[in-house]
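Engineer: sequence and computational prediction follow.
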Amino acid sequence: MPVLLFGVAAAVLLLDIATKVAAVAFLEGEVPVELLGGLVYLDVLRNPGAAFSLGTDFTWLLSLLAIAVVLGICWLALKVRSTGWAIGLGLVLAGAAGNLVDRIFRAPGPLRGHVVDMISVLEPGGAFFPVFNVADSAICCGGALVVLLTVLGRDYDGTVHRKGGKAEAAS
């Protein structure tokens, strides 16, 4: 399963980096681009904080947290025996790494860089819902999958917990 986990992470990380590079090259400083009849707008914003622009004064701390998440998932990867967990953790790894790349390499400097966000729902500029990127989506989807698997009693090591407290190896 480590191959699946790192494969998902690599594919999504490359997609995240490519969309950020394209957004900065073609959309930054331009009028937001309306897609799907106004359901989605492409509108580049730089976010120094976390989701919903929280913690804008703690960019360095968010960078350290992302490093911890990346290292933790890499350590856990060798123990993962569940396809669902491999996909979920791969998505979270990609998202954490994608935003960490911005925090390391973008202005104003290492561990303080602002994350490029470019997807706005229903209104440009985040007027309806915060502007986000592929990495943010990966973190949310991967996190939701991990929570769902946990609620269903499926562990990362492949065991399945049944009602009554019995654990069984997944087939």
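Structural biologist: Perfect, thanks for sending it. Numbers count the residues shown, from 1 in each chain.
Engineer: make it CA atoms for all contacts and neighbour counts henceforth
Structural biologist: Noted.
Engineer: what about stretch 77-87, start to end distance?
Structural biologist: 11 Å (C-alpha to C-alpha, to the nearest Å).
Engineer: mind listing what's buried along it?
Structural biologist: Within stretch 77-87, the residues that count as buried by 16 or more other C-alpha atoms under 10 Å are 77, 80, 81, 82, 83, 84, 85, 86, 87.
Engineer: ditto for stretch 35-53
Structural biologist: By 16+ other C-alpha under 10 Å, the buried positions in stretch 35-53 come out as 40, 41, 42, 43, 44, 45, 46, 47, 48, 49, 50.
Engineer: roughly how far does the residue lying closest to residue 157 once chain neighbours are set aside sit from residue 149?
Structural biologist: Excluding its sequence neighbours, the residue lying closest to residue 157 (C-alpha to C-alpha, 6 or more residues apart in numbering) is residue 81, at 4.6 Å. Separation of residue 81 from residue 149 (C-alpha to C-alpha) stands at 13 Å.
Engineer: now for the helix ranked longest in the chain, which elements pack on it?
Structural biologist: Assignment by DSSP state H gives helix 2-26 as the longest helix of the chain. Here helix 2-26 touches helix 83-105, strand 115-121, helix 134-151, going by 3 or more C-alpha pairs under 8 Å, 6 or more residues apart in numbering; DSSP states H and E.
Engineer: second structure for comparison follows:
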Amino acid sequence: MNRSNEPEPVPGEAPETAGDAAAVTPATNTEDAAGADVAGVLEVPLGPKRLGLVATLAAIIIVLDQVTKLLVVANLDPLGEPKRILGGIVYLSLFRNAGAAFSTATGVTWLLALVAIAVVVVIIRMASKLRSTAWAIALGLVLGGAIGNLIDRIFRSPGFLRGHVVDFISLFEPDGRHFAVFNVADSGITLGAVALVITAILGIDMDGRRGQSRKKEASSG
């Protein structure tokens, strides 16, 4: 008499069948699918690199800055009458600035030039990894402005790394009484700095994702 190798059922307990074991599998698969869906929602795909945008904006600022400086030097006399435009909101007056904003640090022009070179190098290295449009716009403006004034430091008199920056835009008064006389490069640096502050406040990272999304991804992992 042959006996089966299967265990005998325990009295009062229903025998386990193949169908019962299979019924457990869909629940596990459902949980895995739900987890995958959540991960897919939290994961934000990275956009393309924005090096081209940075370079384009920087080039525009540099060209505008240098062209306007050439026109101002050729047509304005430092000792002559400033040109009044926009009803006196803006005056065009030729100044040569050996220092930084508000004519500070005039005795260390060479140091300002070295700082500008360092800023340019740092921004170029950062730009190669950028995927955020906001960051690209901000850094492009700052880069263009830094290079525009650096060109003056290198090529204008009185000499290499000691050149005086050409400033010519004065607001409300012709002598910079209410605000420092500036140029297109200075405008680019200022606008870029403001854009960087706004980007930081909004929590946008260099890769285009927000800090909150990054935290969610870390917690889900």
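Structural biologist: Structure received. What you see is a predicted model; the values in this text were computed from it and never measured.
Engineer: show me what residue 42 of the first structure lines up with in the second structure.
Structural biologist: Matched to the second structure by TM-score structural alignment, residue 42 of the first structure sits across from residue 92.
Engineer: can I assume its match is in contact with residue 168?
Structural biologist: Yes: assessed by C-alpha atoms under 8 Å, residue 92 of the second structure is found in contact with residue 168 at 5.3 Å.
Engineer: what's the burial count for residue 118 of the second structure?
Structural biologist: Residues lying near residue 118 of the second structure (other C-alpha atoms under 10 Å) number 12.
Engineer: so which bits of the helix or strand containing it are buried?
Structural biologist: Assessed by DSSP states H and E, residue 118 of the second structure sits inside helix 109-127. Neighbour counts over helix 109-127 of the second structure (16+ other C-alpha under 10 Å) mark 109, 110, 112, 113, 116, 120, 123, 124, 127 as buried.
Engineer: for the fourth one, list the residues it contacts.
Structural biologist: Taking C-alpha atoms under 8 Å, 6 or more residues apart in numbering as the definition of contact, the neighbours of residue 113 of the second structure are 150, 153, 154, 161, 162.
Engineer: which residue range of the first structure does stretch 149-164 of the second structure align onto?
Structural biologist: Under TM-score structural alignment, the match for stretch 149-164 of the second structure is residues 99-114.
Engineer: confirm that residue 174 of the second structure sits in a strand.
Structural biologist: No: Residue 174 of the second structure is assigned coil when assessed by DSSP: H, G, I helix; E, B strand; the rest coil, not a strand.
Engineer: give the equivalent position in the first structure for it.
Structural biologist: Aligned by TM-score structural alignment, residue 174 of the second structure pairs with residue 124 of the first structure.
Engineer: can you tell me the closest non-neighbouring residue to that match?
Structural biologist: Using C-alpha to C-alpha, 6+ apart, the closest residue to residue 124 of the first structure is residue 41 (5.6 Å).
Engineer: please, which helix or strand holds the one you found?
Structural biologist: strand 40-47.
Engineer: what's that strand packed up against?
Structural biologist: Against strand 40-47 of the first structure (3+ C-alpha pairs under 8 Å, 6+ apart) you get strand 33-35, strand 115-121.
Engineer: switch the cut-off to 10 Å
Structural biologist: For strand 40-47 of the first structure, the packing partners by 3 or more C-alpha pairs under 10 Å, 6 or more residues apart in numbering; DSSP states H and E come out as helix 2-26, strand 33-35, helix 83-105, strand 115-121.
Engineer: the second one: average distance to aligned residues in the second structure?
Structural biologist: In other words, strand 33-35 of the first structure. On superposition with the second structure, the mean distance recorded for strand 33-35 of the first structure (mean C-alpha distance after the TM-score superposition for the first structure) is 0.3 Å.
Engineer: before we move on, what about the last one?
Structural biologist: Strand 115-121 of the first structure: mean distance to aligned residues in the second structure after superposition is 0.2 Å, counting by mean C-alpha distance after the TM-score superposition for the first structure.
Engineer: and for the longest one?
Structural biologist: Here helix 2-26 of the first structure, set against the second structure after superposition, deviates by a mean of 0.4 Å using mean C-alpha distance after the TM-score superposition for the first structure.
Engineer: find me the equivalent region of that helix in the second structure.
Structural biologist: Against the second structure, helix 2-26 of the first structure falls on residues 51-75 (TM-score structural alignment).
Engineer: how far out from the middle of the chain is the matching stretch?
Structural biologist: Distance, stretch centre to chain centre, for stretch 51-75 of the second structure: 19 Å (C-alpha atoms, centre = their mean, to the nearest Å).
Engineer: pull out the buried positions in that stretch.
Structural biologist: 51, 53-55, 57-59, 61-62, 65-66, 69, 72-73.
Engineer: distance of the counterpart of residue 135 of the first structure in the second structure from residue 164 of the second structure?
Structural biologist: Using TM-score structural alignment, the partner of residue 135 of the first structure in the second structure is residue 185. Noted for residue 185 of the second structure: a distance of 14 Å to residue 164 of the second structure, by C-alpha to C-alpha.
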